[in-house]
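Student: Here is my input; please provide its structure:
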Amino acid sequence: MAAKPHPLYLSSKWQVPLKKMTRTHLICSPICASQSMDDKDKVFKQLGMFALRRKIEDAVVRGEMLAPTVLQLEEEMRVCRKEKMRDYNLWDDPLKSDDMLAELADRAKIVDTLKDLAYKIEEAKLIKELAETDSVNYRLFKQAYNASVDISKFLDRYEMSKLLNGPYDMHGASVVIKAGDEGICTEVWVERLLNMYIKWAEKQGQKGRVLEKCSSNSGGIKSVTIEFEFKYAYGFLIGERGIHRMISSLDESSCPEDSLAAVDVVPLFLEMVSDLPLDDKDLVISSMSSENNVGSTVPVVHIQHAPTGICVQSSGERSKFANKMKALYRLKAKLLVVMLEQGTSNLSSINRDEIIDLWKQDTRRYMLQPYKLVEDQKTGVQLPDLNSVLNGNINLLVAAHVSLRHAREKV
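Tutor: I've put the predicted structure just below:
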């Protein structure tokens, strides 16, 4: 049995401060019943503005420290690539030329965003100064706070993207969630995980597309496939692979029942997928018809790769042919990941016995009773706010896994 990982201690920006209540807190915290509602509102607004002011200041300081350096670095890299393209004959290798042009466009986009970021930093500082001239101008503080949130979000994504340097990290992601067994509790748990990932994408300013959903007669979800068509989605979400376990209670006398769901993540190639030749003799293809959520009949194509035992299916397209092509696309993506994990570039060299079984890989535990807690099994990170995590706030967990992967790759 593998040793349980030690908790991964994150930087202070990720930690949740646990402060002891002091005598000052005891004196200042209560609001007397004799106070008017206006007085209460004023107190709450002052407390809210104090918290907003601290968050704005933190974001501005961080932006002023990082943005100029990052902008200079990206400008230098963009100029370097421009010079490289001048010395290269674009007609010699059209595919490589396309990659170079796409990379140059990405660099230009990052440079433009960083320049906008500098304006946002100044905007946040200016609005904050204006707001401080009026001690109860909560609206202005909110406006400055919104600008500071944009600053923090971009810097978070930029810092994480620099740690994601795997072969497929920059691509989109296809996420498949499957119920561990039959039963409405497990099927509802799949739906909760689906909503968690959809909301996570929305908080990044992106969208997740539910491509396929297999519902049960009881109204739950047996399995669902989501596609995230934005850069670095795979690098962000690869740590989610494995078992996600909802624990209703730790009290043995109450006969706790765990709800299990397996999450699989494979690359969703935003550009052309690597040409991985598959022998038709190795493929076992079957098809059937199934009824979708609106009562229409849809074709389902199932493909098994006999040498490895890897299975995929597709039912989100309208025709049998389109589903077959989609399933083949997913099969190639899964095989490429397995080849990467086993360190081989030859399909025939895959060791079937060493393919990771998702149902034997614990990823995360979500505890309801006797206390709410989310515990990541891979990194050791624990978060006390279960509802916040299920509401899509998983960036702390994502960042912890990205940092852990980066640390292991450097060893």
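
Student: contacts and neighbour counts: CA atoms only from here.
Tutor: OK.

Student: all strands for this structure, in order.
Tutor: Along the chain, the stretches classed as strands by DSSP state E are 172-179, 209-215, 221-228, 242-247, 258-268, 283-291, 297-305, 310-314, 362-367, 373-376, 382-383.

Student: quick one more, to check against the first:
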Amino acid sequence: MHRRAKPLLFFLLKKPLPSPNPNFKNLGLGFHTLQGTNSESSASFNPLPLRFLRRFCSSSSSAELAGPLFEPRTSDGLTVGSIVSKKWTILDEGQGDWKSHAAAIAQSIQLIKKRLQWRKMVVRLDQLSVVLNKPDLWNDPVFAGRVSREHGGIMSKMKEVNGYEQELLEHIDMLKLAREENDEELESESMNALLNMRRNAKEKELEALLSGENDSCSCFMEVQAGAGGTESMDWASMVMNMYNMWAQRHGFGVTVVEEMPGEIAGIKRATIKVDGEYAYGYAKAEVGVHRLVRISPFDSGNRRHTSFAAVAVTPILGDVSTRFQIKESDLRIERFRSGGAGGQHANTTDSAVRIVHIPTGVTATCQNERSQHSNKASAMAVLQSRLDQLEMARQAQQNASYTQTFNDNSWGNQIRSYVLHPYRMVKDLRTNYEVSDPDSVLEGDLDGFILNFLSASLDKDDYS
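Tutor: I've put the predicted structure just below:
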């Protein structure tokens, strides 16, 4: 954990300052009041030069007095919004100057505001304040308590964000002051504070991005080959391998739930369980059709082929009360002989299990475990997750369902293109984020794509 930088006032007070000036006698500052002090204490106190006080009070004190709706600013009027609008170049941490660090932090703060739906919070806070000021509010203690708690929760969040803005602008003021005074020590401390804050801002940004209702859950990831025959089955296998490596990079546990091999190569379909905090929050960015362009290793004419694979992600809900209630009478359980790898025993007994939820038609299959009992338990877990997602979609009055992910696994429906020939590039068609190193992506380096999608998915109108 990085050390939190000392506030601006600390550095101002530690600098050698001029002798007392009568102009400061009636300022009544919170940290020191000259009125009523004895001569000894007055003589030992070195008041701040007026320009320092103005700089500090214009940013810190006024922001604290004005509350969470006040927009903090530097002594020369710089705000987080104006920093973003200046579009300062954001360089890597090791190469950036103070403007680069400040721009990166301001960008993170704007994203956090966006995720919190800042404008809606401001409106809601005003509405709640009106209700709280009504003289008859506590005639209904239950209602009053609910309003008070909601008001306090919004105030707390807004104060936290404003405090973070305030911290950034204080560091900028410190750095400018250090340069004016040729104070190399203060300048170095200010730069380090900005760098540490930049790193911390990325963590806060990620927390904001992964604050959805089910983002903290583990999940199932399913990959299904699309149009393209053997070539697409091989591509589906590559995609599944990519997710395995991505999950391992994040320390998630990975269990193969179902795998249906292709006739020649690859897989027709496979499902894995990804265990770990925020697995679903990350993986949901991968839902959709993934397109590959390459010279096919299965084409003796070395021609270029286009292949497709579809990805579906469903959360594993921890709260039983939010789950879809499955009736035993609504299930049809089918047992059959495992068709894939799994050892002699698995391939010679009816150990594989397929469960059909008759009212919805949703199915789940597992054949990777050695025993029928284990396969049934795994298939039920997958079925539960899929039905949970259907129920969430219904409650949100959405038209989509789990099965729609695979409705048209072909041209015009892809979210990302992986081109290995005639050039090399991976591009997300939703965000236009792209990299020129497809090998690293296929080895699980997906965070750039995921974070860009999560950032872009936020409503632009939800912050100010």
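
Student: Could you get me the TM-score between them?
Tutor: Scored against TM-score structural alignment, normalised by the length of structure 1, the superposed chains reach a TM-score of 0.56; 280 aligned residues with a C-alpha RMSD of 4.4 Å.

Student: picking up where we left off before, of all the strands of structure 1, which lies closest to Glu191 of structure 1?
Tutor: strand 221-228 (6.1 Å; C-alpha to C-alpha).

Student: The closest one aligns to what range in structure 2?
Tutor: Aligned by TM-score structural alignment, strand 221-228 of structure 1 corresponds to residues 267-274 of structure 2.

Student: re the thing from before, can the strands of structure 1 go into TSV with extra columns for distance to Gly343 of structure 1 and mean neighbour count?
Tutor: Shown next, in TSV, are those (distance: least, C-alpha to C-alpha, whole Å; neighbours: other C-alpha atoms under 10 Å):
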stretch	distance to Gly343 of structure 1	mean neighbour count
strand 172-179	21	25
strand 209-215	31	16
strand 221-228	26	23
strand 242-247	20	22
strand 258-268	17	24
strand 283-291	23	14
strand 297-305	19	20
strand 310-314	18	19
strand 362-367	23	21
strand 373-376	26	21
strand 382-383	32	18
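
Student: about what we covered before: touching the match of strand 221-228 of structure 1 from outside, list them.
Tutor: 218-225, 233-234, 236-237, 240, 247, 252-262 (C-alpha atoms under 8 Å, 6 or more residues apart in numbering).

Student: Check stretch 419-427 of structure 2 too.
Tutor: For stretch 419-427 of structure 2, contacts defined as C-alpha under 8 Å, 6+ apart pick out 292-295, 304, 416-418, 433-438, 441.

Student: would you list the strands of structure 1 in TSV and tack on distance to Lys332 of structure 1?
Tutor: As requested, those are exported to TSV (distance: least, C-alpha to C-alpha, whole Å):
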stretch	distance to Lys332 of structure 1
strand 172-179	13
strand 209-215	18
strand 221-228	16
strand 242-247	20
strand 258-268	10
strand 283-291	12
strand 297-305	10
strand 310-314	10
strand 362-367	24
strand 373-376	29
strand 382-383	35
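
Student: Which among those is found nearest to Glu132 of structure 1?
Tutor: strand 382-383 (34.3 Å).

Student: That closest one packs against which elements?
Tutor: Here strand 382-383 of structure 1 touches strand 373-376, going by 3 or more C-alpha pairs under 8 Å, 6 or more residues apart in numbering; DSSP states H and E.

Student: could you point out the longest helix in structure 1?
Tutor: helix 37-86 (DSSP state H).

Student: before we move on, what about structure 2?
Tutor: Assignment by DSSP H gives helix 141-180 as the longest helix of structure 2.

Student: okay, that one sits on what stretch of structure 1?
Tutor: Per the alignment by TM-score structural alignment, helix 141-180 of structure 2 matches no residues in structure 1.

Student: for that helix, the distance to its chain's centre please.
Tutor: On the basis of C-alpha atoms, centre = their mean, to the nearest Å, helix 141-180 of structure 2 sits 21 Å off its chain's mean C-alpha point.

Student: hang on, the earlier thing: which one of the contacts of stretch 419-427 of structure 2 is nearest Thr360 of structure 2?
Tutor: Looking across the contacts of stretch 419-427 of structure 2 and measuring by C-alpha to C-alpha, the closest to Thr360 of structure 2 is Arg416, at 30.0 Å.
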